[in-house]
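Chemist: This is a predicted model, with the sequence first.
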Amino acid sequence: MNDFQPMTVLNETATSGRPWLASLVGTNDGNTIALDLTKFVEGVHYDKGTFLQGRNVLKSGLPLGKISASGLYAPYSGPTSEVQTVTVTGTPTGGTYTLTFSGQTTAAIPYNANAGQVKSALEALSNINVGDITVTGGPHPGTAIAVTFVGQYLGEDVAAMTASGAGLTGGTTPGVTIATSTAGGSASASDGTQTLAGFLLEETAFVPGSTKCGGVLLWQGEVYAAKLPVPMDADDVASTTAFIHWR
């Protein structure tokens, strides 16, 4: 299903619904593009529609790259974010464990913690700020929890966390293991999206189930990297066809 929708760029203020946009420079030169909606992820790149507003909405300011084979645009896949997986073993029935990152150790984390509890424990460390990690999966002990390093650690090969399961009780020799499921570093994509083409200028609605829709690409201008809707480190952008001044 296709959902092409022509868009008109209005003469708005720079921050009207677009806090990532530092000025109106380039907004009148936006290119109309077609987006490959199969590459965008709910909750990350777009907000799901509601009962009253059935269309999903792509977030304004999404960094985009152009897929070489199709000519469609998809999320920019620059330097890879590190993902480390925390697994509680031995089926404990009580107690706590701790995680250590670059010399800083968390407070006690419950044996049956969910993703939110692990996230809060890590963000309480002095070397992890709010927004430096995303945490998914869980709850423990039955399901592993994945910690993705973004924010100041976006695209970096960060130090591996360590864990102590000494406080876990019950089960059979309970413990905690850490595995690096995705190493941070250089871009892993080779389909063209590893090159930054620009940013989605406006929030863009599309019908659920659509595979394509139209949008407007901002390919030149001034951008606040820290205010983009997805974490992005401007210093890590090594390959680009866009003319962006970072603030």
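Modeler: Arrived safely, thanks for sending.

Chemist: C-alpha from now on. contacts and neighbour counts both.
Modeler: Noted.

Chemist: Settle this for me: Gly175 is touching Thr162, isn't it.
Modeler: No. Counting by C-alpha atoms under 8 Å, Gly175 sits too far from Thr162 to count as a contact (11.7 Å).

Chemist: Compare these two and say which one has the larger neighbour count.
Modeler: Between Gly175 and Thr162, Gly175 has the larger neighbour count (other C-alpha atoms under 10 Å), namely 23 against 17.

Chemist: Please report how far that one lies from Val135.
Modeler: Per C-alpha to C-alpha, to the nearest Å, Gly175 is found 20 Å from Val135.

Chemist: which stretches of the chain form helices?
Modeler: With DSSP state H, the ranges of helices along the chain come out as 115-123.

Chemist: burial measure for Arg247, as a count.
Modeler: For Arg247, the neighbour count with other C-alpha under 10 Å is 13.

Chemist: Give the closest residue to it in space, chain neighbours not counted.
Modeler: Ranked by C-alpha to C-alpha, 6 or more residues apart in numbering and with sequence neighbours excluded, the top spatial neighbour of Arg247 is Tyr224, at 4.9 Å.

Chemist: Got another one to weigh against that:
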Amino acid sequence: MDLQPITYSESATADRPWLASRHGLDTPLTITLDTALFTQGTHYTPPTLGQPRNVMTAGIPLGRVTATGLYGPWDAAATDGRATFTGVLLADVPFAPGSGRAGAALLWHGVIATAHIPGGLDPTAITASTTQIHFI
């Protein structure tokens, strides 16, 4: 058996066309995502040959699950607490396939261009919010 160490490095550039201002970038909240609540292809991209992790997309609207304190995709019809809009995912989040949780940053204070939110966001559908987000 021939075991060879493999070393690699990667870099990424933040792609946040939904971010309409730098206001609020200095005050994100550290949160934990419940990865089971997100959908592959909608909220994250699956691993590829060159990328061994799932990658959650920045800009996803989020809500907090009352029972666990974990965050999932905001859903106005949810009955688990996620009907309250808490902000958006500030940066892409890589996480291992099969992992139930992932650390992330929540933008809860700032300016968002809703037309550029991944999957879209209709601010008129937000009936409850814990944020200081201004939508344009």
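Modeler: Arrived safely, thanks for sending. Keep in mind the model is a prediction, meaning the values are calculated, not measured.

Chemist: Need the TM-score from the superposition.
Modeler: The TM-score (TM-score structural alignment, normalised by the length of the second structure) is 0.88; 124 aligned residues with a C-alpha RMSD of 1.1 Å.

Chemist: Which residues are in contact with the residue nearest to Arg247 of the first structure?
Modeler: Residues near Tyr224 of the first structure by C-alpha atoms under 8 Å, 6 or more residues apart in numbering: Pro19, Trp20, Leu21, Ala22, Trp246, Arg247.

Chemist: Give the equivalent position in the second structure for it.
Modeler: Residue correspondence to the second structure (TM-score structural alignment): Tyr224 of the first structure is matched to Ala113.

Chemist: ditto for Leu58 of the first structure
Modeler: Using TM-score structural alignment, Leu58 of the first structure pairs with Met56 in the second structure.

Chemist: Tell me the spacing between the residue nearest the centre of the second structure and Leu49 of the second structure.
Modeler: Of all residues in the second structure, the one closest to the mean position by C-alpha atoms, centre = their mean is Leu89, 3.2 Å from it. In this view, Leu89 of the second structure and Leu49 of the second structure are 26 Å apart by C-alpha to C-alpha.

Chemist: Repeat that for His109 of the second structure.
Modeler: From His109 of the second structure to Leu49 of the second structure the distance is 37 Å (C-alpha to C-alpha).

Chemist: These two: who's more crowded?
Modeler: Higher neighbour count among His109 of the second structure and Leu49: His109, with 21 against 6, using other C-alpha under 10 Å.

Chemist: so who does that one touch?
Modeler: The neighbours of His109 of the second structure, taking C-alpha under 8 Å, 6+ apart as the test, are His23, Gly24, Leu25, Thr27, Pro28, Gly87, Thr131, Gln132, Ile133, His134.

Chemist: could you redo the last one with a cut-off of 7 Å?
Modeler: Gly24, Thr131, Gln132, Ile133 (C-alpha atoms under 7 Å, 6 or more residues apart in numbering).

Chemist: May I ask which two of the residues you listed are separated the most?
Modeler: Gly24 and Thr131 (11.1 Å; C-alpha to C-alpha).

Chemist: That'll do, ta.
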